[in-house]
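Asker: The following block contains a protein sequence and its predicted model.
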Amino acid sequence: MRQIIFDTETTGFSPQDGDRLIEIGAVEMIDGNVTGETFHTYVNPDREVPIEAYRVHQISTEFLRDKPRFHEDSVGPAFLRFIGDAELVAHNAPFDMGFINAELALAGMPELTNSVRDTVPLARRKFPGAPASLDALCQRFGISKAEREEKGHGALLDSELLAKVFIELTGGRQTALFGADGRGGSQGAARSGAPTRQRGKELPPRLTDAEKEAHAAFIGELKTPIWAKVAG
């Protein structure tokens, strides 16, 4: 299964109030494993970045002046090509999806139809009553926030952190190891495309003759073994 974990940075809280997208970051995950494929771009919002927003993500109006606009091929269309039909995963997904779809509308492109998973309600179901912010979840799972604390919010960095959180929330490592149906062995290997490994030769028996004789004597003392009842 292909999933895209993504995050955005913006000039404010509401595209309906004229706020715009200024950064997109995304990380590819396949069968619960981060592949190393990423997408990242800054976006010229054609408006000033309020000081309140700058304090959060440290992306200034001046920095964005020479960046491409959303409708240009390296931004909106490139993001659409990257995500394809993958399931999208975001923290507080309505916020990020709202801005992406607002920018698509302004660019004359259709809204996204991908399935979407929101990690906020996922975390709240798993840990009722506990804080569900990305910072809190990183702390819960022992995921380092050193770079985020040093550099502030960033769409690609937050996507990478969220991918680690998402793996912990969903048991992604186990899914990748055992396959989506929870089985191991050849089914998991077949699903990942890896060949099934066969043992070169049989292992030598580990039971000694004395242990075999002791076991046989013990069985002989049983009047009605449980498997005899089942077989009968």
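Answerer: Arrived safely, thanks for sending.
Asker: alpha carbons only for contacts and neighbour counts from here, please
Answerer: Fine.
Asker: May I have the secondary structure class of Phe63?
Answerer: Following DSSP: H, G, I helix; E, B strand; the rest coil, Phe63 is assigned to helix.
Asker: Please disregard the earlier target; I meant Tyr54.
Answerer: helix.
Asker: right, and it touches Ser60 too?
Answerer: Yes. Counting by C-alpha atoms under 8 Å, Tyr54 touches Ser60, with 6.1 Å between them.
Asker: Second structure follows, compare the two:
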Amino acid sequence: MREIVFDTETTGLSPLDGHRLVEIGCVELVNKVETGRTFHGYFNPARPMPPEAEAVHGLSSRFLADKPAFCDSVGELIAFLGECSLVAHNAAFDFGFLNHELGLAGHGVICMTRMVDTLAIARSRHPGAKHSLDALCTRYGIDRSHRVKHGALLDAQLLAQLYVELTGGRQIGLSLRAEPLMPSVAASHAAAATAARPALIIRPPRPHAASAEELSRHSAFVSCLANPLWGEASTPG
């Protein structure tokens, strides 16, 4: 199963206020394992970067000035996203900006049924706890020491690790296979298991009845016992 974990950086909190997407980072997972394939892009928002937003992600207007517009990279992004589920933290925020940019570029929006929100998963699993990406990485022992400021690709990579932990973690390999083995593969596995099994040695049963000599010795021993308990039990009261 293919999934894309992604994160965005923007000029503000809402596209309805004229804010734009300036960075996106995507990480590909197949069966909850990172494949090494990523997509990362910076975009010129065609507007000034507010100081409060720059303080969060460190992307200045000067840095973004020579970057392409979103519409110039949208084809490559859409090809990478494909038709699979898209995972994000507080996903409604990222989906809102992504769909807004897709609309401005003349493309259809991404259906919200593809959205997987790790924030909702975390709230369900840990009610009352802190659910920021930093707090959840600390909870699950995910190293974020190299995260000084927000960055879309770095945050997507951290989120990919967190998503795996939230949905099974290191025990995910214990789940049943999604697809049955091919007959030839199953046969080879069975043959290997049989070959590895130690040979069964069948031994004849050992005699366990007392011999005549043992019975005689036992009777002689019992006859020497003084006032045995079973003798008292058999004496009439």
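Answerer: Now that the structure is in, tell me what you want to look at. Computed from a prediction, not measured in an experiment: that's the story for all the values here.
Asker: TM value for the aligned chains?
Answerer: Superposed pair, TM-score by TM-score structural alignment, normalised by the length of the first structure: 0.79. Supporting alignment: 200 aligned residues with a C-alpha RMSD of 2.4 Å.
Asker: any shared contact partners between Tyr54 and Ser60 of the first structure?
Answerer: Common neighbours of Tyr54 of the first structure and Ser60, using C-alpha atoms under 8 Å, 6 or more residues apart in numbering, do not exist here.
Asker: residue boundaries of the strands in the second structure?
Answerer: 2-10, 21-30, 33-42, 85-88, 115-117 (DSSP state E).
Asker: Contact partners for Arg2 of the first structure?
Answerer: Contacts of Arg2 of the first structure by C-alpha under 8 Å, 6+ apart are Glu28, Met29, Ile30, Asp31, Ala86, Glu87.
Asker: repeat that for 6 Å
Answerer: Met29, Ile30, Ala86 (C-alpha atoms under 6 Å, 6 or more residues apart in numbering).
Asker: And the residue lying closest to the second one once chain neighbours are set aside, how far from Gly36 of the first structure?
Answerer: Closest residue in space to Ile30 of the first structure, ignoring its immediate chain neighbours: Arg2 at 4.5 Å, by C-alpha to C-alpha, 6 or more residues apart in numbering. Using C-alpha to C-alpha, to the nearest Å, we find Arg2 of the first structure at a distance of 13 Å from Gly36 of the first structure.
Asker: about what we covered before: and among the strands of the second structure, the most buried is which?
Answerer: Stretch with highest mean neighbour count among the strands of the second structure: strand 2-10 (a mean of 26; mean count of other C-alpha atoms under 10 Å).
Asker: Tell me what angle it forms with strand 21-30.
Answerer: Using axes from the mean of the first three to the mean of the last three C-alpha atoms, to 10 degrees, the inter-axis angle of strand 2-10 of the second structure relative to strand 21-30 is 160 degrees.
Asker: mean deviation of strand 2-10 of the second structure from the first structure?
Answerer: Following superposition, strand 2-10 of the second structure is found to deviate from the first structure by 0.3 Å on average (mean C-alpha distance after the TM-score superposition for the first structure).
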